[in-house]
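> got a predicted structure here, sequence first:
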Amino acid sequence: MGNKTGEQPDLIVVLGPTASGKSALGITLAQRFAGEIVSADSRQVYRGLDIGTAKVTPVEQALIPHHLLDIVEPLEIYGVAQFQQDAVAAIDMIIQGGRLPLLVGGSYHYIQTVINHFDIPAVPPQLELRARLEALPLPQLLAQLEELDPQSMKTIDQQNPRRVIRALEVCLVTGQPFSQQRGISHPLYRCLLLGIQWPRPFLYQRIDSRIDERMQAGLVEEVQTLLERGISHERLDALGLEYRFVSRWLRGEYPSEAEMVQRLKYASHDFTRRQLSWFRREPRIVWLDGEVDLVAHATQAVQNFLQPTPTHP
């Protein structure tokens, strides 16, 4: 993989905002460089969350081996600590098989735990405490986190109740701020981070088109199936914007499907802005223009990265 014996193994990371084309680029690069893909998506780990998460299709999965898709049920709690453990195990297995691992996704917090090898607080889910926190409105949760751990408030996704509740959970169980318990160990891999960027208006058009496609593909029916399987509306709220908005529409919170879809699009634009702000904090990302020879530029970047380091006599 371009390394000398004893050096860190190579890892290619393909990231970017919603609807930027990460999955397609990851598959193309994996085909060109004898690779396998590890999904870095906090929702694609769940079985039955296919349309709403834009999970790669069975046909796409047949092209290249994919790891960490469909590994838990939606009722289960699957957090970042478990993801880190599973992702490192999958990456190491791919390396041992002589293949190139590609970590592909848009869940930046999940990606960080792998590329930076964070030490994550080993606090198992506290179901009773979590249930009490989930019953509180988000502004109250944020106020509590601001009091207990103001540093986390600067970096956490304040629109994501699941992230806020987890940070509070760790604070309350350990008696220490969550932000002070997450250290960085020695990185396990030599990483190339490739980010896909588009002009903002065009990216919003891509997001809107994808939402329309998901609705036509049966997103509402997917949510109804999840409800029939015993997934509560409260749990759907925590599984991402698509499930949250469709669930609330089914509960009568919006006067029409059209208004629900429009509100979902606006919320997705807002989420994308937050994604981009997170990504901009990472100086190692090599940004690729989605409009100009994306595959060619990505291929060249990977080739340059994988070239063996010249040895000097």
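That came through, no problem.
> use CA for all of it now, contacts and neighbours both
Will do.
> all helices for the stretch 51-200 of the chain, in order.
Counting by DSSP state H, counting those that start in this stretch, the segments of the stretch 51-200 of the chain that form helices are 58-63, 80-96, 108-115, 127-134, 138-148, 150-155, 161-174, 200-217.
> out of the ones you listed, which gets nearest to His233?
Shortest distance between His233 and the helices of the stretch 51-200 of the chain, using C-alpha to C-alpha, is found for helix 127-134: 12.4 Å.
> out of the helices of the stretch 51-200 of the chain, which is closest to Leu188?
Between Leu188 and those, the shortest gap by C-alpha to C-alpha is with helix 108-115, which sits at 7.3 Å.
> let's bring in a second one:
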Amino acid sequence: MVAVTDVSTPIAIVGPTATGKSDLGLDLAERLGGEIVNVDAMQLYRGMDVGTAKLTVDERRGIPHHQLDVLDVTETATVARYQESAVRDVEEIRARGAVPIIVGGSMMYVQSLLDEWAFPATDPQIRAHWESVLAEGGVAAVRAELERADPEAAAAILPTDGRRMVRALEVVQLTGKPFAASAPTIGEPRWGTVIVGVDRDTEALDARIRLRTELMFERGLVDEVEQLVGRGLREGVTAQRAIGYAQVIAMFDGEYDRAEALERTFIGTRRYVRRQRSWFRRDPRVHWVDGAEPALLDGVLRRVEGD
């Protein structure tokens, strides 16, 4: 692993859901005098706590956390807006002489923070057109359009991610180029960030996802979603599609019962984990560690410090 060359060089802890990134991030922050910068898109939302496994204030061990609870569920989370505000957070942490510990697994958000990614402009009329196609015809309609316009993007985007398909169609129409052409080139990460990927054995990770999902439902996910619906969750473009929240909303609508909502949440999370793993494994800058390693913190510190 490349050693940290500056006392305030950021360390990014990335990888699939439920591998132990949050605990490792806290341990590193305690040891190094760091502050946490969240890079989980759904943890940006106020009130989305149980279903995102967001650390409670007590669980944060007194360590400052940034990019948590910055959006209402009616607001739309965008990678571009996240990039602007999170870059500012990291630079302010560094200016204080602290170590930014970047923690999370939202793939495009991670890349926007660590790479020089200039986002294509948006066009309200084009965006509105494709959003109307999504609203009227559902995900299948925008997917069919994207398959015609940019088959590679259609194959790469999760079949349920209608909003990202809308963005891909907008970019293709604006630029006349495939959606992938707007992605950044992998190079030296911003600030010389050391990127650590946390993963686990697939069978063991599936068991952790199952347990996490069951605990979310036991600890009040359904009540949380009900409260957020009262605050406009259904009107939110991004928040209502979060794994777990979408399934509970469907349960409210009578599409299936609680047991099925739980099972679909587990399956959706497991599928998302496979996508995260595939995405991060393609990045040669990521130094992988086993989240089950008993001496995980010391091992990461030795590598980060170049010992």
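It's in. All values derive from a computational prediction rather than experimental measurement.
> got a TM-score for the pair?
TM-score for the superposed chains, counting by TM-score structural alignment, normalised by the length of structure 2: 0.89, backed by 301 aligned residues with a C-alpha RMSD of 2.4 Å.
> about what we covered before: dump the helices of the stretch 51-200 of structure 1 to TSV, plus distance to Gly21 of structure 1 and mean neighbour count.
Rendered in TSV, the data for the helices of the stretch 51-200 of structure 1 read as follows (distance: least, C-alpha to C-alpha, whole Å; neighbours: other C-alpha atoms under 10 Å):
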stretch	distance to Gly21 of structure 1	mean neighbour count
helix 58-63	14	11
helix 80-96	21	17
helix 108-115	16	20
helix 127-134	33	13
helix 138-148	32	16
helix 150-155	26	15
helix 161-174	25	19
helix 200-217	10	16
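> now the ones you listed as CSV including distance to Pro17 of structure 1?
Converted to CSV, the helices of the stretch 51-200 of structure 1 look like this (distance: least, C-alpha to C-alpha, whole Å):
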stretch, distance to Pro17 of structure 1
helix 58-63, 20
helix 80-96, 19
helix 108-115, 9
helix 127-134, 27
helix 138-148, 24
helix 150-155, 17
helix 161-174, 18
helix 200-217, 9
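> Val223 of structure 1: which of these is closest?
Comparing the helices of the stretch 51-200 of structure 1 by their distance to Val223 of structure 1 (C-alpha to C-alpha), the top pick is helix 200-217, with 11.0 Å.
> quick one: map Tyr189 of structure 1 onto structure 2.
Tyr189 of structure 1 is assigned Trp191 in structure 2 as its aligned equivalent, the criterion being TM-score structural alignment.
> flag every buried residue along stretch 65-83 of structure 2.
For stretch 65-83 of structure 2, a neighbour-count test (16 or more other C-alpha atoms under 10 Å) marks 65-69, 71-75, 77, 79-80, 82-83 as buried.
> center of structure 2 - which residue?
Using C-alpha atoms, centre = their mean, the residue of structure 2 that lies closest to the mean C-alpha position is Ser106, 1.9 Å off.
> just checking, it touches Asp40?
Yes - distance between Ser106 of structure 2 and Asp40: 5.1 Å, which falls inside the contact criterion (C-alpha atoms under 8 Å).
> does Thr11 of structure 1 sit in a helix, a strand or a coil?
Careful, residue 11 of structure 1 is Leu; it's not Thr. Using DSSP: H, G, I helix; E, B strand; the rest coil as the criterion, the local structure at Leu11 of structure 1 reads strand.
> Glu255 of structure 2 pairs with which position in structure 1?
Aligning on TM-score structural alignment places Glu255 of structure 2 opposite Glu253 in structure 1.
> its match belongs to a helix, doesn't it?
No - following the definition three-state DSSP, Glu253 of structure 1 is coil and is not counted among the residues of a helix.
> got a list of what it touches?
Neighbouring residues of Glu253 of structure 1 by C-alpha atoms under 8 Å, 6 or more residues apart in numbering: there are none.
> how about Gln197 of structure 1?
The neighbourhood of Gln197 of structure 1, defined by C-alpha under 8 Å, 6+ apart, consists of Gly16, Pro17, Ser20, Trp287, Leu288, Asp289, Gly290.
> so which of these belong to strands?
In this view, those that belong to strands under DSSP state E are Trp287, Leu288, Asp289.
> what's the ChimeraX line that selects buried ones from those?
Under the burial definition 16+ other C-alpha under 10 Å, those of those that qualify are selected in ChimeraX by:
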select :287,288
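> if we can go back for a sec, between the buried residues of stretch 65-83 of structure 2, which is nearest Arg212 of structure 2?
Nearest to Arg212 of structure 2 among the buried residues of stretch 65-83 of structure 2, counting by C-alpha to C-alpha, is Leu68 at 20.3 Å.
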